[in-house]
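In: Could you look at this predicted model? Sequence included:
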Amino acid sequence: MSEAQVREAGSMAIERIGAGSEGVPLAERFDAVRRRSLQLVAPLSAEDMVVQSMTDASPAKWHLAHTTWFFETFLLQPSLAGYDPFDPSFGYLFNSYYETVGARHPRPARGMLTRPSVDRVFAYRDHVDAAMRDLIDARTAGHAELRALVELGLHHEEQHQELLLTDLLHAFSCNPTDPAYLDTALPVAEGGPQGDGGWADFEGGIVRVGHDGNGFAFDCEGPLHEVLLRPFQLARRPVSNAQWRAFMEDGGYRRPEFWLSDGWARAQEEGWQAPLYWRDEGQGEWSALTLRGRGPVDPSAPVAHVSYYEADAFARWAGARLPTEAEWEHAAQHATRSASRGRAAEGNTLGSGALQPRAVGSAAEGPLQQMFGDVWEWTQTAYAAYPGFRPATGAVGEYNGKFMCNQMTLRGGSCVTPDDHVRPSYRNFFYPHQRWQVMGLRLAGDA
């Protein structure tokens, strides 16, 4: 089977949606994003959509309702005269963390919301979508601030599309029957690259990082600013499953000399012996649960579902380190300029339909491979404000800024990240112990 056939086999036809700044009419983009959320839940039963497997996750039904609540709360109620809220109780049920908006249902108990029904949530979406189309048609032309808020709501929904899938995978992992979101497995590519791919060298110096203001970006991606980098190296590829197996077989999970103190304590407390969703099948064979069900671990694919603590321990074991956030972004800018099609969104992201990390093709070009898509890549940089950062006024100012504490940044997007989120400046952030997102790593070193 050819590489192209491997990538095509079993793919889910997921709509690729361009950013509004690329000329897509706002109303058309609104419909496309909202339609894709419904497409993603189409394979699910009503039972699938109400379960909450842990505090960090939310039911699929809640994601559908919360993203709708965002448009109703921040756009329709303040901006559309005569708008009639669908159900006043939904403001309490589907607020996430916006303290200035009001009280909310406790996050750990979202899975207890058997009512409203899934059908009523669909009706809620229809109600809000109709009003939003009226608002977009009547008010957004020539109103830059309102258009920007609609765009924020769309990117917010795309973030929840990614969370919906990763939350669902965690829920399925709690089921001993290993259910699949899609029951067509992607075959393991034959003859994929087995080595680490070598290193790319960067001279360092004073470089500019952060979003340049062209097109959409979340507030935490700016302002654009200068940083000083020492010469460094970055691995050409993410760490693979085969490399991770070597770490495991060398006692990586049993050797405290590689681990941060908090990481070692967490690994012992939770009994970590392998990446999340891996299972020892005996005779030296491992399987992994993905959205396509359980199957053999592909040795050439990037390792996924590892915490910051695990990534840092692996880097120490390998005699390397994790890149800083600025190093990663500088290298990603270089990779984007060097790409044959020059688009940061090229990669195995949601629109590819693979829904799991894939091995790099043997024909892959450029000094850096798989910088975008496949797996989020941990950096060694804590999530914090850039120089000059100021959160927006009002409730939407709570979107990112208040989380700038105790979390670590990741870069590059994953196989379930919407395509137009993948850009060099995009910053993701999670706590160092978390593993349920599609998280991997790329090694770095001093040149």
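Out: Sure thing, it's come through.
In: C-alpha only now, for contacts and for neighbours.
Out: Will do.
In: what about the closest residue in space to residue 101 that isn't next to it in sequence, how many neighbours?
Out: Leaving aside its chain neighbours, residue 101 sits nearest to residue 395 (6.7 Å; criterion: CA to CA, 6 or more residues apart in numbering). Residues lying near residue 395 (other CA atoms under 10 Å) number 14.
In: Looks like residue 395 contacts residue 95 (just checking).
Out: No - the criterion here is CA atoms under 8 Å, and residue 395 misses it with residue 95 at 11.6 Å.
In: how about the strands in the stretch 201-350 of the chain?
Out: Using DSSP state E, counting those that start in this stretch, the strands found in the stretch 201-350 of the chain span residues 205-209, 225-229, 232-235, 278-282, 285-290, 293-296.
In: Would you tell me which one of these is buried the most?
Out: Looking across the strands of the stretch 201-350 of the chain with neighbours counted as mean count of other CA atoms under 10 Å, the highest average goes to strand 232-235: a mean of 22.
In: any idea how far the closest residue to residue 237 other than its chain neighbours is from residue 139?
Out: Of all residues not flanking residue 237 in the chain, residue 369 sits nearest, at 5.3 Å (CA to CA, 6+ apart). Distance, residue 369 to residue 139, by CA to CA, to the nearest Å: 43 Å.
In: Looking at the two, which is more packed in?
Out: residue 369 (19 against 14).
In: here's the one I want to compare it with:
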Amino acid sequence: MKDVSEPILLVEYSRVRANTQAMVERLDCEDMVIQTMPDVSPTKWHLAHTSWFWETFLLLEELEGYREYSCEYNYLFNSYYDAIGERHPRNQRGFLSRPGLADVLGYRRHVDEAMTRLLSSLEGEPLERLEPLLRLGLAHEEQHQELILTDIKHVLSHNPFAPQAFPETGRGAASDEAGASWIGFDGGLFAFGVEGLPFQFDNEGPRHEALLTPFALADRPVTNGEYAAFINDGGYRTPSLWLSDGWARVNAEGWQAPLYWHERDGAWRQFTLHGEAAPQPDAPVAHLSFYEAAAYAEWAGARLPSEREWELAAQRGAGPDGRFAMPGWSAHPDVCEPGSGLRQMFGGVWEWTRSDYAPYPRYRPAAGAVGEYNGKFMSGQYVLRGGSCATSQGHIRPTYRNFFPPQARWQFSGLRLAKDI
């Protein structure tokens, strides 16, 4: 008898791959080949790279008789795995007119057919041995689904006519709340991280203890309206609010507002995946760098939480979630639903923390090339928590550690205030 988890993995694989394909159906071929900055990859590259991951780490190793689709693709679509070999420069992915989109889609079909054969044949010890890698591949593709959304937003934002990538699928009613409330947490020695899940990223463990002093978190993220008040009060013109590197970045790059905001006729407008619109005052502010989040917290007389404060609070006091990536691929932060507890800890914006992205005690990266997935980036970056409106809902959990360099703004990144008590 075959292991009962075998069809589940095949179903999961098919679902995730179909979701990736559904995301790009409304995009034109020309949309999918543009690279507007080094952090952005063309949609076509994401479609190829996610197939390369399955081919490189599973099919070439595990499926007898598998035929590599193209000997050139290992160079073109390797992202950062030095153990695999040389690769095309990241900042030149938009230079690749070939292979064309039709070839990349053919590559995806080739890989899907082979993965179906592999998953249909696995049982017993081979299935048990490969399941962690299979689940890593599923999580990897869901991460690239989010990147497709954030990257195509950056691409389309450069079009002077603010084209709509996806239709708006509804938005919550405006809130009449006057401000955020504070929810307090006692200090003490607590356990953090996770071990023993069916799947977890290596950077989520090992589970360990750490001491926290009493603190409080705001019950919701900072909103567009609150951030506009910071701007109007001269926040981008007041050096005492900023970390030194952040103030240098403000002046070097001319920051005056979150990414995608601009003034027109005396009012703020923002570019969204659904076209241009006025920022909804009660929706979470998005597309902030760590520097902007920290400056706002200083202006507000508060601070950013540590990642362990955030994790403890999410485990104990979470209220209603926000909006995740949805059918039709709507992606825009929604207002917080009424409720008790910490609202929109998940599904609004990624929330910057004050914690450096560093290994937990006793952390060791996985053996082999997959060990490069997280560990090699544990320098010069900050942790974000929570998951955004562009994240797949089943992909995140309280222990998930996202990370970006402090100047990054193109993700749906915002903040929640913290303070000592």
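Out: Right, received. Where do you want to start? Since the model is a prediction, treat every value here as computed from it, not as a measurement.
In: re earlier: now render the strands of the stretch 201-350 of the first structure as CSV, adding distance to residue 406 of the first structure.
Out: Formatted as CSV, those follow (distance: least, CA to CA, whole Å):
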stretch, distance to residue 406 of the first structure
strand 205-209, 22
strand 225-229, 22
strand 232-235, 25
strand 278-282, 27
strand 285-290, 29
strand 293-296, 33
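In: of those strands, which approaches residue 6 of the first structure most closely?
Out: If you check each of the strands of the stretch 201-350 of the first structure against residue 6 of the first structure by CA to CA, strand 293-296 wins as the nearest, at 14.9 Å.
In: compared with the second structure, how much does that closest one deviate?
Out: When the second structure is overlaid, strand 293-296 of the first structure sits 0.6 Å from its aligned residues on average, using mean CA distance after the TM-score superposition for the first structure.
In: how about the helices in the first structure?
Out: 3-8, 26-41, 60-71, 77-79, 90-93, 118-139, 144-173, 241-249, 261-270, 308-317, 325-338 (DSSP state H).
In: dump the residue contacts of the aligned partner of residue 263 of the first structure in the second structure.
Out: When the second structure is aligned by TM-score structural alignment, residue 263 of the first structure is paired with residue 246. The contact partners of residue 246 of the second structure, by CA atoms under 8 Å, 6 or more residues apart in numbering, come to 291-292, 407.
In: now with 7 Å?
Out: For residue 246 of the second structure, the contacting residues are residue 291, by CA atoms under 7 Å, 6 or more residues apart in numbering.
In: What separation do you get for it and residue 405 of the second structure?
Out: Residue 246 of the second structure is 12 Å from residue 405 of the second structure, by CA to CA.
In: What sits closest to residue 354 of the second structure if chain neighbours are left out?
Out: residue 306 is the one closest to residue 354 of the second structure (CA to CA, 6+ apart), at 5.1 Å.
In: ugh, wrong one, I meant residue 217 of the second structure
Out: Using CA to CA, 6+ apart and skipping the chain neighbours, the partner closest in space to residue 217 of the second structure is residue 418 (4.5 Å).
In: In this model residue 216 seems to touch the one you found, though I could be wrong.
Out: Yes - contact status for residue 418 of the second structure versus residue 216: in contact at 5.6 Å, counting by CA atoms under 7 Å.
In: Translate residue 271 of the second structure into the numbering of the first structure.
Out: Aligned by TM-score structural alignment, residue 271 of the second structure pairs with residue 289 of the first structure.
In: same check, this time on residue 109 of the second structure
Out: Matched to the first structure by TM-score structural alignment, residue 109 of the second structure sits across from residue 126.
In: which position in the first structure aligns with residue 195 of the second structure?
Out: So, by TM-score structural alignment, residue 195 of the second structure is matched to residue 212.
In: What of residue 361 of the second structure?
Out: Aligned against the first structure by TM-score structural alignment, residue 361 of the second structure finds its counterpart in residue 387.
In: Around that match, count how many other residues there are.
Out: Using other CA under 10 Å, residue 387 of the first structure is surrounded by 11 other residues.
In: State the distance from it to residue 133 of the first structure.
Out: 38 Å.
In: Aligned to the residue nearest to residue 217 of the second structure, what sits in the first structure?
Out: With TM-score structural alignment as the criterion, residue 418 of the second structure matches residue 444.
In: Show the contacting residues for that match.
Out: So residue 444 of the first structure contacts 233-235, 320-323 (CA under 7 Å, 6+ apart).
In: redo that, cut-off 8 Å
Out: Contacts of residue 444 of the first structure were listed using CA under 8 Å, 6+ apart, and they are 232-235, 320-323.
In: What lines up with residue 11 of the second structure in the first structure?
Out: Matched by TM-score structural alignment, residue 11 of the second structure corresponds to residue 28 in the first structure.
In: burial measure for its match, as a count.
Out: Neighbours of residue 28 of the first structure under the rule other CA under 10 Å: 12.
In: ok, residue 384 of the first structure - how many residues close by?
Out: Neighbours of residue 384 of the first structure under the rule other CA under 10 Å: 19.
In: same deal with residue 257 of the second structure?
Out: For residue 257 of the second structure, the neighbour count with other CA under 10 Å is 20.
In: what's the closest non-adjacent residue to it?
Out: Once flanking residues are discounted, residue 257 of the second structure sits nearest to residue 231: 6.9 Å by CA to CA, 6+ apart.
In: what residue of the first structure takes the place of the one you found?
Out: Aligned partner of residue 231 of the second structure by TM-score structural alignment: residue 248.
In: measure its match to residue 314 of the first structure for me?
Out: 9 Å.
In: out of the two, which sits in the more crowded spot?
Out: For the pair residue 248 of the first structure and residue 314, the greater number of neighbours falls to residue 314 (25 against 16), based on other CA under 10 Å.
In: Contacts only, for that one.
Out: 244, 247, 252, 258.
In: go on, residue 63 of the second structure?
Out: Going by CA under 8 Å, 6+ apart, residue 63 of the second structure touches 114, 118.
In: Which residue in the first structure aligns with it?
Out: Aligning on TM-score structural alignment places residue 63 of the second structure opposite residue 80 in the first structure.
In: on that earlier part again, the first structure: which residue goes with the residue nearest to residue 354 of the second structure?
Out: Counting by TM-score structural alignment, residue 306 of the second structure lines up with residue 324 in the first structure.
In: Please give the number of neighbouring residues around that match.
Out: Using other CA under 10 Å, residue 324 of the first structure is surrounded by 18 other residues.
In: Equivalent analysis for residue 151 of the second structure, please.
Out: Neighbour number of residue 151 of the second structure under other CA under 10 Å is 26.
In: ok, back up a step: how much space between the residue nearest to residue 217 of the second structure and residue 346 of the second structure?
Out: 17 Å.
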